[in-house]
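>>> From the sequence below, what's the structure:
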Amino acid sequence: MASINPRKDRDGVTIGWQAQVRRNGYPAQSKTFEKKSQAQAWARQVESEVERGVFVSRGEAERTTLGECFERYQREITPSKKPSGQGPERGFIRQWLQRPIARRIVAEIRGVDVAAAVKEMEGEEKSANTIRLHLAVLSHLFTVAQGDWGMESLDNPVARVRKPRLPKGRERRVREGEMGALIGAADLRLACLIVLAVETAMRREDLASLTWEHVDLKARSLFLPKTKNGEARTVPLSPGALESLATLPRNLSGSVFGLSADGIDSAWGRARAAAGIAGGWGDDALHLHDLRHEATSRFFERTDLDLMEIRAITGHKSLQMLSRYTHLRTVNLVERLAGAKRGNR
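So this is what the prediction gives:
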């Protein structure tokens, strides 16, 4: 049977209402509300769930704030992620902790509250992808809380919130004369790195972590034990890729390029500026990651490799992702329609 009792201050003034539900075989449940009607509604819901045999204790979820959950998530879950992803995730959590929603009891958070946070982020001119990454962390927190932290009564509010639409993917290809200008402006290490990126579609992190022990020039391949999608991959090497690697001197560290991911970005930025190629985020800018688009497109334009063979080289997890990285030049399609065969140009 439920009981609804007033909560009074020292002067005897009612400042809230406490609902209590006790049933044999179930832990006692209690919660305080501002209004008596709210307490009565909560008590009826709990009693109904007990009678239907679907009751799940709300105790933990109803006394823990979202901020406290995020702090626990950062202690217990974030360290289990890939090292490259821990820093960005901590940044997302830090921003969530600064928002008013972090002070809310986690059991009370609804889709409308998450939607309000999304509007805040849009007002801060965060990109659609950045907002989606914030929401992904929040959603995973609710999943962990439901499954691992004994908060089975929680409902994930992120699932019902409209996600910002991602902009159309970049279609920037390396233009005529740009490869020569970049290589001419780069030192030996970066020049070889640029060639290898265009010949293999390797990501920046893969290039930064590449060591000589995983390069086999005789077998014309290199091995990536740890990639972004979590799967190891063996990458076959073209004649151009082999030549670039053979040109590089070895060093005691064992690193092929001796550059961190940030170091690659810095060296790329300097070479791009020296080559007179636009940076920034405009359509005319050329990013290091655009070399992955260029390489993938060239596999389709210049080789007879089929879809699955190209996917095996690039490491895309799905054919849909592979298609996003493929931007074929119209002139090549025109030549193919006229009967031309694919091959080196």
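
>>> Please make it C-alpha for all contacts and neighbour counts, starting now.
OK.

>>> top helix in the protein by residue count?
If each helix of the chain is counted by residues according to DSSP state H, the longest one is helix 128-148.

>>> Tell me the buried residues in that one?
Neighbour counts over helix 128-148 (16 or more other Cα atoms under 10 Å) mark 128, 130-132, 134-135, 137-139, 141-146 as buried.

>>> buried ones in the helix or strand just after it?
With elements assigned by DSSP states H and E, the helix or strand that comes after helix 128-148 is helix 178-185. Residues of helix 178-185 classed as buried: 178-179, 181-183, 185 (neighbour count, 16+ other Cα under 10 Å).

>>> Stretch 103-117 now?
Buried-residue list, stretch 103-117, by 16+ other Cα under 10 Å: 104-107, 109, 111, 113-115, 117.

>>> what's the answer for stretch 40-51, then?
For stretch 40-51, by 16+ other Cα under 10 Å, it's 40, 42-44, 46-47, 50.

>>> Stretch 211-228 too?
211-212, 214-215, 217, 221-224.

>>> want to throw those into a markdown table with secondary structure and distance to V161?
Formatted as a markdown table, the buried residues of stretch 211-228 follow (DSSP: H, G, I helix; E, B strand; the rest coil; distance: Cα to Cα, whole Å):
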| residue | secondary structure | distance to V161 |
| --- | --- | --- |
| T211 | strand | 44 |
| W212 | helix | 47 |
| H214 | helix | 45 |
| V215 | strand | 46 |
| L217 | coil | 51 |
| S221 | strand | 45 |
| L222 | strand | 43 |
| F223 | strand | 41 |
| L224 | strand | 38 |
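
>>> Alongside the first, I'd like the structure of this one:
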Amino acid sequence: MAYISQRGAYWRAEVRKRGHKPIYRTFDTKQQAREWAQRIEAEISIGIFVDRSEAERTTLGDALDRYAREIVPTKRYPGQERTRIARWKKNDLAWRPLAVLRGTDFAKYRDARRAAGRAENTIRLELQIISHLFEIARKEWGFETLMNPLKNIRKPSGSRARDRRLLPGEFEALRSRLAASLNPWAAPAFELAIETSLRQGTLFILRWEWIKLPARMIEFPPEARGAENKGVPARLPLTRRAVDVLRALTALWQRDRLTNPELCRFGPVNVDLGELTGPVFGTTCNAVLLVWKRVVKSDNGFPNLRWHDLRHEAASRLFEKGLHPLEVASVTGHRSMQMLKRYTHLNPADLLVKLG
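Predicted coordinates for the structure are as follows:
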């Protein structure tokens, strides 16, 4: 049964039906309240009614808070997800109920971010978290009737594939400038990035316990291997040059311990006994990247070169050594041949010898 009552300047409609909790809503006119009540009663009678009141009360900001509590801790990079959530909560859309958000709202957000100069991949990831939130709300939070408005808009295509490799002479110039910096770990990190093809996140968490120099192998524990196409192989073979760089790093650790016996910030390294423990680098990823950016962006620098381009350089060099694609993938950790192809940029001039 429906009950219509006036509350000040508004009209309140309430529908009560056996087996259902009371449903109510406020309207500007009595006619609107009566029509809504009749529709709800009809939907309950024929068994198609789904309560939307929760979606109408829950704002995007409230849903983001719940998403941060329940879903984000299960993500591989929860810190990045929390940063995106914090950015969304500053947006005006965070104050609006989930039920009233439309695709046009997010299309306007997409266009505004583009106008602000944000990268396509950045915008894609920001929209992706909201799309996943709507799917979780619909499937697991009881909002069955809630439509995902992001399915109705054109998504950014993501980052463009890069093909930047080191030009002739750039390797030597970069190594020289990095070695001349105040951070003695920058140049070895640069060389190891190319010799191992490791991403910066994995490179800077390397530990001596994982490295078997006599066997020329790095054995990654399960928790350090990553997942999906961003993983690393369980055992990574090392080039002879990589071994030489690692041996030089042990000498660097020994020098620092002699000049600073209290050095313990990055863990113990017992070089005297030949037992190496702790991190490989006595610095942070951020410290090396700051040096890198100063060198790359300086006068007579290296235009359009990024640290991640070193991984492209590494993959391309492995092919140039004559390795089979499966052998290259076993080093780079790529689990998709399509992605491995994206990281490989061979010099057409080097193919002339093979072509004859």
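
>>> if we can go back for a sec, same list, the buried residues of stretch 103-117 of structure 1, but as JSON lines with distance to E76 of structure 1 and secondary structure please.
Below are the buried residues of stretch 103-117 of structure 1 laid out as JSON lines (distance: Cα to Cα, whole Å; DSSP: H, G, I helix; E, B strand; the rest coil):
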{"residue": "R104", "distance to E76 of structure 1": "21", "secondary structure": "coil"}
{"residue": "I105", "distance to E76 of structure 1": "20", "secondary structure": "strand"}
{"residue": "V106", "distance to E76 of structure 1": "18", "secondary structure": "helix"}
{"residue": "A107", "distance to E76 of structure 1": "20", "secondary structure": "helix"}
{"residue": "I109", "distance to E76 of structure 1": "22", "secondary structure": "coil"}
{"residue": "G111", "distance to E76 of structure 1": "25", "secondary structure": "helix"}
{"residue": "D113", "distance to E76 of structure 1": "25", "secondary structure": "helix"}
{"residue": "V114", "distance to E76 of structure 1": "23", "secondary structure": "helix"}
{"residue": "A115", "distance to E76 of structure 1": "27", "secondary structure": "helix"}
{"residue": "A117", "distance to E76 of structure 1": "24", "secondary structure": "helix"}
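
>>> Looking at these, which is nearest G25 of structure 1?
Looking at the buried residues of stretch 103-117 of structure 1 and their distance to G25 of structure 1, the nearest is A107, at 23.3 Å (Cα to Cα).

>>> And that closest one, what's its match in structure 2?
In structure 2, A107 of structure 1 lines up with A99, judged by TM-score structural alignment.

>>> so S30 of structure 1, which of the three states?
strand (DSSP: H, G, I helix; E, B strand; the rest coil).

>>> Which residue lies closest in space to the alignment partner in structure 1 of D309 of structure 2, excluding its sequence neighbours?
In structure 1, the residue matched to D309 of structure 2 (TM-score structural alignment) is D290. By the measure of Cα to Cα, 6 or more residues apart in numbering, the closest residue to D290 of structure 1 outside its immediate chain neighbours is R172, 6.4 Å from it.

>>> next one: R160 of structure 1
According to Cα to Cα, 6+ apart, the nearest residue to R160 of structure 1 is G111 (6.0 Å).

>>> isn't that neighbour right up against R162?
No - if you go by Cα atoms under 8 Å, G111 of structure 1 and R162 don't touch, sitting 9.3 Å apart.

>>> In space, what's closest to the residue nearest the centre of structure 1 - neighbours in sequence excluded?
Residue closest to the mean C-alpha point of structure 1, counted by Cα atoms, centre = their mean, is L133 at 5.7 Å. For L133 of structure 1, ignoring the flanking residues on the chain, the nearest one in space by Cα to Cα, 6+ apart is F92 at 7.9 Å.

>>> Just list the residues touching that neighbour, thanks.
Shown in contact with F92 of structure 1 (Cα atoms under 8 Å, 6 or more residues apart in numbering): 133-134, 137.

>>> Could you dump those into CSV with distance to F300 of structure 1 added?
Compiled in CSV, the contacts of F92 of structure 1 are given as follows (distance: Cα to Cα, whole Å):
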residue, distance to F300 of structure 1
L133, 31
H134, 35
V137, 36
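
>>> can you pull the contacts of the alignment partner in structure 1 of S176 of structure 2?
The alignment partner of S176 of structure 2 in structure 1, by TM-score structural alignment, is G184. Contact analysis of G184 of structure 1 by Cα under 8 Å, 6+ apart lists 191, 275.

>>> you'd agree L305 of structure 1 is up against F299?
Yes - counting by Cα under 8 Å, L305 of structure 1 does reach F299; the two are 7.0 Å apart.

>>> Tell me which of the two has more neighbours.
In terms of neighbours (other Cα atoms under 10 Å), F299 is the more surrounded of L305 of structure 1 and F299; the figures are 26 against 13.

>>> Trace the more buried one over to structure 2, please.
Match for F299 of structure 1 (TM-score structural alignment): L318.
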